[in-house]
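Undergrad: Any chance you could fold what I've pasted below:
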Amino acid sequence: MTTEVSGEGLWITLEGGDGSGKSTQAALLEEWLVGRGRTVLRTREPGGSDVGVAIREIVLHHRGDIDPRAEALLYAADRAHHVATVVRPALERGEVVVQDRYLDSSVAYQGAGRVLDAEEVRSLSLWATRDALPDVTILLDLDETAARARLDRSRTRYDRLEAEKADFHARVRAAFLELASAEPERFLVVDASSPVEEISAAIRDRVAAALRD
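TA: A predicted model of the protein is given here:
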């Protein structure tokens, strides 16, 4: 049985395919929260801890193949350390954690993308984090073709996942939408092709409701 992390803080994760605008929306959300007097920790996976920086370099920039199960285990290792040393302490201090990617990304990328068993991938991450789930997850949904066009305008180098073919990213998108459909109380799905401010307003409304609760 999964549980939200206890404490007075609020844990928000942003999910979606590469090029969906997570970094932009995370920055706007942090600015809005700080303006409301909240202390915000912005972080990401992989790479949100000292150990995570080394793991990020392996999983995203290693030259050569990585076995899909090894890849899933590396992400879970990063997640275990990140939640234990960064996320839980921040929530216990009453902070708002705004996080770029969490276990839903592993289910989508390693489960659907790499064609591993999605439930096994999810269970691995839940075991690694002692069943920790965010309070709110924002899914920025964007057609994989449009997402690729955005990346092509902003990238000169692609990481291992960004460089995958269109069918991989189509599976990832479908998996994210399936996850959101299964947990509507946690997820907010936003059309990432909408204007930036419109997306930001929808996210603010959802987060404001969570803060009131």
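Undergrad: switch to C-alpha atoms for all contacts and neighbour counts from now on
TA: Noted.
Undergrad: Can you name the residues that contact the residue nearest the centre of the chain?
TA: Taking CA atoms, centre = their mean, the centroid of the chain lies closest to Arg101, which sits 1.4 Å from it. Listed by CA atoms under 8 Å, 6 or more residues apart in numbering, the contact set of Arg101 reads Thr13, Leu14, Glu15, Arg44, Glu45, Pro46.
Undergrad: can you confirm the second one is in a strand?
TA: Yes. Counting by DSSP: H, G, I helix; E, B strand; the rest coil, Leu14 is located in a strand.
Undergrad: ok, it - contacts?
TA: Shown here is Leu14, whose contacts under the criterion CA under 8 Å, 6+ apart are Lys22, Ala26, Val98, Gln99, Asp100, Arg101, Tyr102, Thr137, Ile138, Leu139, Leu140.
Undergrad: and if you look at the first one?
TA: Contacts were defined as CA under 8 Å, 6+ apart; by that measure Thr13 touches Val97, Val98, Gln99, Asp100, Arg101, Tyr102, Pro134, Val136, Thr137, Ile138.
Undergrad: let's go with 7 Å and repeat that
TA: Val98, Gln99, Asp100, Arg101, Tyr102, Pro134, Val136, Thr137, Ile138 (CA atoms under 7 Å, 6 or more residues apart in numbering).
Undergrad: For those residues, which entry has the maximal number of neighbours?
TA: Tallying neighbours with other CA atoms under 10 Å puts Thr137 at the head of the contacts of Thr13, with 29 neighbours.
Undergrad: measure it to Asp167 for me?
TA: Distance, Thr137 to Asp167, using CA to CA, to the nearest Å: 25 Å.
Undergrad: want to put them side by side, so please do this one too:
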Amino acid sequence: MTLRGRFITFEGIDGAGKSTHIEAVAEVLRAQGTPVLLTREPGGTPLAEKLRELFLHEPMDALTEALLVFAARLDHLHTRIAPALAAGTTVLCDRFTDATFAYQGAGRGFDLAVLATLEQWVQQGIQPDLTLWFDVPPAVAAQRRTAAREPDRMEREAEAFFERVRSGYAARCAAAPGRIVRIDADAELSVVRAAVLEALDRISGRAEPGDA
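TA: Here you go, the predicted model:
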């Protein structure tokens, strides 16, 4: 399958503000006439949303978490993401595989080699063109979460857990600097928004996949 659209993912610990900015980016792109699919993980399909509910509310170990999110991801990729990219649509996804390495890998201490194998099996080479990592201190993110909503199972984790998750994102960023852009999400909203738009310019001029 030839993928002609752009695949952009939004990452960060819970409370980093990525959901706010993904909506804004979708509005900007649609105003420019770009077809956009706005989706999320775990989730994005009826099956994946059911798995999301289990993931967020039922107690389980790290392996079960990883298997659930990759099962949801497989259905999401086959049902929505890959067809949208093939049709030339820009896909904006709230979380993707970097989150699994950060949360289950760094946060839970789960085997990164196993996660890498699952990534290969499920994604078959499909990777984001650009990932925006909204980086914020866990204490700041916790304050935002408390003010915004009732926490789910993951959001109730201790600050030390989110410190490990943050370090996992930092490791992914260091390993893929051409794909992952760190956004200082503790800055003023206007500053964050400007950084996001600047990062989007990274891929605006790239040739379409498969072009000579």
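Undergrad: Need the contacts of Arg101 of structure 1 in JSON lines (columns: distance to Tyr109 of structure 1).
TA: Below are the contacts of Arg101 of structure 1 laid out as JSON lines (distance: CA to CA, whole Å):
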{"residue": "Thr13", "distance to Tyr109 of structure 1": "16"}
{"residue": "Leu14", "distance to Tyr109 of structure 1": "15"}
{"residue": "Glu15", "distance to Tyr109 of structure 1": "11"}
{"residue": "Arg44", "distance to Tyr109 of structure 1": "16"}
{"residue": "Glu45", "distance to Tyr109 of structure 1": "13"}
{"residue": "Pro46", "distance to Tyr109 of structure 1": "13"}
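Undergrad: any idea how far Glu188 of structure 2 is from the alignment partner in structure 2 of the residue nearest to the centre of structure 1?
TA: Using TM-score structural alignment as the criterion, Arg101 of structure 1 maps onto Arg95 of structure 2. Using CA to CA, Arg95 of structure 2 is found at 22 Å from Glu188 of structure 2.
Undergrad: how about the helices of structure 1, start to end?
TA: 22-35, 50-61, 68-82, 88-92, 103-106, 118-128, 144-154, 166-182, 196-212 (DSSP state H).
Undergrad: okay, those helices, which one's buried deepest?
TA: helix 103-106 (a mean of 24; mean count of other CA atoms under 10 Å).
Undergrad: Against structure 2, what's the mean shift for that helix, could you check?
TA: Once the two models are superposed, helix 103-106 of structure 1 sits on average 0.4 Å from its counterpart in structure 2 (mean CA distance after the TM-score superposition for structure 1).
Undergrad: which other helices and strands contact that helix?
TA: Applying 3 or more CA pairs under 7 Å, 6 or more residues apart in numbering; DSSP states H and E, one finds that helix 103-106 of structure 1 contacts helix 118-128.
Undergrad: so the helix it packs on corresponds to what in structure 2?
TA: Aligned by TM-score structural alignment, helix 118-128 of structure 1 falls on residues 112-122 of structure 2.
Undergrad: Enumerate every residue touching the aligned partner of Arg171 of structure 1 in structure 2.
TA: Under the alignment (TM-score structural alignment), Arg171 of structure 1 pairs with Arg164 in structure 2. Listed by CA under 7 Å, 6+ apart, the contact set of Arg164 of structure 2 reads Ala106, Gly107.
Undergrad: got it, and the one 5 residues further on?
TA: Taking CA under 7 Å, 6+ apart as the criterion, Tyr169 of structure 2 is in contact with Ala102.
Undergrad: Try it again at 8 Å.
TA: Tyr169 of structure 2 touches Gly12, Asp98, Ala99, Phe101, Ala102, Trp133, counting by CA under 8 Å, 6+ apart.
Undergrad: so how far is Arg193 of structure 2 from it?
TA: In terms of CA to CA, Tyr169 of structure 2 sits 20 Å off from Arg193 of structure 2.
Undergrad: ok, now Thr2 of structure 2?
TA: 31 Å.
Undergrad: Roughly how far does the aligned residue in structure 2 for Gly9 of structure 1 sit from Ala87 of structure 2?
TA: By TM-score structural alignment, Gly9 of structure 1 lines up with Gly5 in structure 2. Gly5 of structure 2 sits 7 Å away from Ala87 of structure 2, going by CA to CA.
Undergrad: cool, and Arg193 of structure 2?
TA: Distance check for Arg193 of structure 2 against Ala87 of structure 2: by CA to CA, it reads 28 Å.
Undergrad: now Val140 of structure 2
TA: Taking CA to CA, one finds Val140 of structure 2 at 39 Å from Ala87 of structure 2.
Undergrad: With Glu155 of structure 2 instead?
TA: For Glu155 of structure 2, the distance to Ala87 of structure 2 - CA to CA - is 35 Å.
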